[in-house]
Structures are given as C-alpha cells and as structure tokens.
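Student: Sequence plus predicted model, see below.
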Amino acid sequence: MTANVNRRIERLIQSHPSQDGDGVKIQRIHRFDGELDPFLMLDELGSDRPNDYVGGFPPHPHRGIQTLTYIVHGGITHEDHLGHSSTIHAGDAQWMHTGRGIVHSEMPLTDSQGLHGFQLWINLSARDKLSEARYRDVRSDEMPRLASMRAELVALGGQWRRIDGNGVAGPLDSLAGDSAVAHATLQPGGELALAVGSETLAIYVFEGTLEIAGEAVAAGQLARLGAGDTLTLSSVEGAQCLILAGTPHREPIAHYGPFVMNDMREIDQALNDYRNGTFTD
C-alpha cells in the first residue's frame, strides 16, 4: 500500500491592488502563463467604502472562459444579452460559461458589512472556447457543508472528501478543467484534512493566517501546492480561504482584456466580431 503524501507549498503568490470596471478597487492574482492552469485569475473585492466599488462593471464582453463569482458580504446583480437577470447575496454564487461570447454587467450591492466577494476565471479548453454561452446562479442553501475539527468546508463545485472518506459534491458540476472550488472556515485551533489528488491545487487566504504543512500563509496570499494526495489546513487564531483544485489543459494561452483564446489570431477575431456586431451570433 502506498503511503499518503501530504501536499506542501511550492510557491506563495502575493495579490496586488488593481482596478477594473468603473473604478472598482480589487486585489488581484493573475497567471495567464499557465502556472495555475486551468485557473487564470482571482479577484477579491472587499471594502466598507461604497466609493471603492459603487461604479460596478458596466456591460462588457467575454469569450473563451468561465467565471465564478462568490459573495461573502453584500451582493452582485448580473444581467446579460441572453436575458438573464439575477442578484446574489452573501453565500451565493454565479457561474457563467462564456463560450463563444457573452455581454454582461455586474453591479455591486452592499450590506451592513459592506461588500466582500470574489471572481475566479477558469480557462476553457480549445474545443469549448466557441461553445454556446450559459449562465447559472446557486444559492447558499444548495451548497453542502463538510465539517471537521473546528472547521467547515462549503462546496461550491466539484468533489470534496475528508481523509476519513466522508465527502460532499458541490452543485456546480460543469466547471472547466474538472475544477473544484470550496470556501473553508477554520475557527481558532481548527484543522481540516482533505484527500485532494488534483494536479493543480491552490489555496487563497482572505482572513487570518493559515498553516499548510507547517508553513504560514497570510491573508492576501495564494499558496500553490506541490504533488501529493492529502491536504492539511490548520489555524491557531482562525482563518478563511478559497480552495481551488483542477486539471491543467496544457494548451497555449492568448489573453487580451476580457478574451482568452489559444493564439493571437483568435484574439483578433474576437475583437473584430465585437466591433462588427457578430460577437454573440
């Protein structure tokens, strides 16, 4: 019998301040070089000052990716050219498969704790980049929980399993790259031990300090983990994080603004389609 191998940190990536949309302030991690394949970018929106986000994200196009938006506090209202209109609040998520093309807007809402949320970009494989656009929202009560020692995992999508074999499956079952996404909360002294064999595994800490195999990860940092089949998270004072697991496409990545394709010729085609009005045909 092969012994379990606990996954360790290979690299820490620090998020950096940026702006997008109509001046929305965000913390961003982007890796369009394939380092986190199939994940491309993670934006954290978090502020108790409305001027940091009130402008929102007016109508804009996407092609070649999936987006997953998850709200911790506040909310987001989504509208798109397909006729979808939906508002999500704390604990809810929105998933968008842009495929060939979608034009949408995202307008932030606030609650007593301001706005705090995330948007993750997941790359589509070459065969799916010109597929039909789709959209779905998922409510908090649809997401199963997996409890551990003073810790809890909320499964947004994919399969999640503790090392004792107990597991749950998140409602988003069509994430590109066989991806799985979860939100983990550890109370002071909490520990969460998972069986995770996905080739790509990354942890983004957004509150407190997390220990992974004895190494500390602070809020605002993403840990890219090495090979193995088990993951142990712990925290002395408490922490929250997003866990991202997936299978690399291992395909060329060409990126320009809201478009992610496999080469610049396809990027030029996306720009031309958007300019001449055939983008969503």
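Tutor: Cool, got the structure. Residues are numbered from 1 along each chain as shown.
Student: only C-alpha atoms for contact and neighbour calcs from this point on.
Tutor: OK.
Student: how much space between the residue nearest the centre of the chain and R28?
Tutor: For the chain, the residue whose C-alpha lies nearest the mean C-alpha position (Cα atoms, centre = their mean) is L120; its distance is 3.0 Å. Using Cα to Cα, to the nearest Å, one gets 10 Å for the distance from L120 to R28.
Student: same check, this time on Q240
Tutor: With the distance defined as Cα to Cα, Q240 ends up 17 Å from R28.
Student: ok, now L186?
Tutor: Distance of L186 to R28, computed by Cα to Cα: 23 Å.
Student: who has more neighbours, the two?
Tutor: Set side by side, L186 and R28 show unequal neighbour counts under other Cα atoms under 10 Å, the larger going to L186 at 27 against 19.
Student: Is that one in contact with T232, as I believe?
Tutor: No: the pair formed by L186 and T232 falls short of the contact definition of Cα atoms under 8 Å, at 11.7 Å.
Student: Alongside the first one, take a look at this:
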Amino acid sequence: MNKLSLLPGARPLARALASQASADGAGVKIQRVAGFQSPDFSPFLMLDEIRSENADDYIAGFPPHPHRGIETLTYMLNGEFEHQDHLGNRGAVSTGGAQWMRAGRGIIHSEMPAQGEGGMHGFQLWINMAAANKMDAPTWRDIQGGDIPEVSLDDSGSLARLIAGSWQVGRETYSAPLTETAANASVADLRLGADAEVTLPLPAEHSVLVFIYRGGLVSERGPIGRGNMLLYGGGESLQLRADGEGAGLLCLHGMPLNEPVVHYGPFVMNSREQIEQTLRDYNNGTLAT
C-alpha cells in the first residue's frame, strides 16, 4: 500500500473524520464536519461545505438568523454569496474571495446566494472565541479574491492561497489579509499537483486540521480521499503528499482554547447559564444591541 514516510518532527495523523450530509438555513444542502466537544478541533468548531451544480440545493440561502460567541469565515471556490446584517453591513463575496464575521455579543445576519445558476462550491468555518472575548462588539469584513496572496509551494505549480493568519513557506513568513481572527486562527487553501509533497513549519502549540475538498492525500496510514477532515498530533511541521490526482485542501491551525464549550444552534458559549441568558436576550430583542 502507498504510504507516506514521515520526516523527523512532522506531525502524525491522529484521525480522519468524514463529512456528513446535512442541511441548514432554508434547506441548503451541505457536508458538515463538527467538533464542538473535541479538544483536537479547538479553536475550530465546525466546517460546512456547499458543493452543487444544482441551484435548488443552495438558492434558498440562509435568511436572517442570530449568532453569539463565535467567528465565521466564509471562503468561495465558485459562486457568490451576499451578507447583510443588523449593523447595516452589506457585501458580496465571490469566486476566490472570503468573508469574516465576528459575532461577539450578538449579530443578526443573512447570507444569500447572489446567483441563480453556474454551480456553487464554498465553505463556512466556525471559530470559537475565548470566554474573555465572547461579548466583544460584532464586526465584519470582505476580502476579495484579488487581495488573497498566492505563494508557490514547488516548481510544478503547487500553491497556497493565504486567507487568514501567518504562514511560513520555505524561509519566508507571510501574513494573510485577515490577521484579527480569534485564537490566532490561520486558514490557507493549498492546491497540490499530482504526487506533490510539501512540508510547512507550523507553531508547535497550535492545533492543525486539513480538509480535503478535491483529490486525495497519501498519509502514513495510506490513501485518504475527498470529504475528510484530518486531525494531526504534535510536531513542528505538517508534511503533505498528494495522490496521483493532486489535491485541494483547506489547511487550518490555531491556538487551542481549553475552555468549556456549550453549543445551542447558532450560539456557542461556556456554560448552560450563558446559553439560557443568550436565548432570553434574543427573545426579548436585546441580543444584538
């Protein structure tokens, strides 16, 4: 069986989680990987993938809904979504672009497709906020595709699109356009050519996750295909090798929060009492004030 031989200091693969078919919003079909109660996931909470050529699967979108206690990062490979919120923010993110929202103490927003055909492929990542910051003021920003830097990873066309945080490629350190994420969360879109192998130094204290959205990887345990989230153990670097098709990957790393997580729908807090207060705030109209 084809397996990866790990270099000294490379992080071992701890486990792989397959995404599960689900639906959210007004019936949008998604593939979801959730890790709300997994310390290995922290500071990340959940990743949703929207991938369909059929507009009926996504056209109803995500009508107005609330959040508290998290950040969301939306990244589009193909298609367009428009954000609106109760603060008056409005903006669209299209192919290659990203959109970041800090819900903090409370935000009510909608995310609606700005297209009726052509297919859609994108992701939304939930990032947990530390207890001390969960009641911070909400904020939001768009990052257009042309503002996301692309860094070459080898001589055969493999590249990294740096969306959030800090990344070291070779001897150079790069800052992505989005640097204000919770828990120093960093996100990159890695596109590896057939059989390409790359090694990225990453902070030893960070959690590291990789979602395969195209092709597959060869790990020390054998081949792993599309739709899997890979969680890695400790080490100083991440070693990745694509299979013969190449691979498209979302690579995530961030500082674990090591705090209690209590999740109820769109709200993520640290105790049941905080969730109950959040529900009271939403029902009496004060969540987003």
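Tutor: Okay, I see it. Keep in mind that this is a model prediction, so the values were computed, not measured.
Student: TM-score them against each other, please.
Tutor: In this superposition the chains share a TM-score of 0.95, using TM-score structural alignment, normalised by the length of structure 1; 278 aligned residues with a Cα RMSD of 1.4 Å.
Student: joint contacts of L120 and R28 of structure 1?
Tutor: Taking Cα atoms under 8 Å, 6 or more residues apart in numbering as the contact rule, L120 of structure 1 and R28 both touch 41-43.
Student: what comes into contact with the host helix or strand of L186 of structure 1?
Tutor: In the assignment (DSSP states H and E), L186 of structure 1 maps to strand 180-195. Outside of strand 180-195 of structure 1, the residues that reach it under the criterion Cα under 8 Å, 6+ apart are 148-163, 170, 229-246.
Student: so that strand matches what in structure 2?
Tutor: Strand 180-195 of structure 1 corresponds to residues 186-201 in structure 2, going by TM-score structural alignment.
Student: want to throw the shared contacts of L120 and R28 of structure 1 into a markdown table with secondary structure?
Tutor: Rendered in a markdown table, the data for the shared contacts of L120 and R28 of structure 1 read as follows (DSSP: H, G, I helix; E, B strand; the rest coil):
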| residue | secondary structure |
| --- | --- |
| M41 | strand |
| L42 | strand |
| D43 | strand |
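Student: Which of these sits closest to A216 of structure 1?
Tutor: L42 (20.3 Å; Cα to Cα).
Student: Could you check which residue of structure 2 pairs with that closest one?
Tutor: With TM-score structural alignment as the criterion, L42 of structure 1 lines up with L47 in structure 2.
Student: again with P17 of structure 1
Tutor: For P17 of structure 1, the aligned residue in structure 2 is A21 (criterion: TM-score structural alignment).
Student: what number of residues lie near its match?
Tutor: When neighbours are defined as other Cα under 10 Å, A21 of structure 2 has 12 of them.
Student: Kindly report the same for D178 of structure 1.
Tutor: Neighbour count for D178 of structure 1, taken as other Cα under 10 Å: 17.
Student: now the strand holding L186 of structure 1, how far from the centre of its chain.
Tutor: Between the mean C-alpha point of strand 180-195 of structure 1 and the mean C-alpha point of its chain there is a distance of 16 Å (Cα atoms, centre = their mean, to the nearest Å).
Student: just stretch 55-66 of structure 1 next, same as before
Tutor: The answer for stretch 55-66 of structure 1 is 15 Å, by Cα atoms, centre = their mean.
Student: Which residue in structure 2 aligns with R134 of structure 1?
Tutor: Alignment note (TM-score structural alignment): R134 of structure 1 maps to T139 of structure 2.
Student: can you pull the contacts of the residue lying closest to that match once chain neighbours are set aside?
Tutor: Beyond its immediate neighbours in the sequence, the residue positioned closest to T139 of structure 2 (Cα to Cα, 6 or more residues apart in numbering) is R102, lying 5.2 Å away. Contacts here follow Cα under 8 Å, 6+ apart; on that basis R102 of structure 2 touches 70-72, 138-140.
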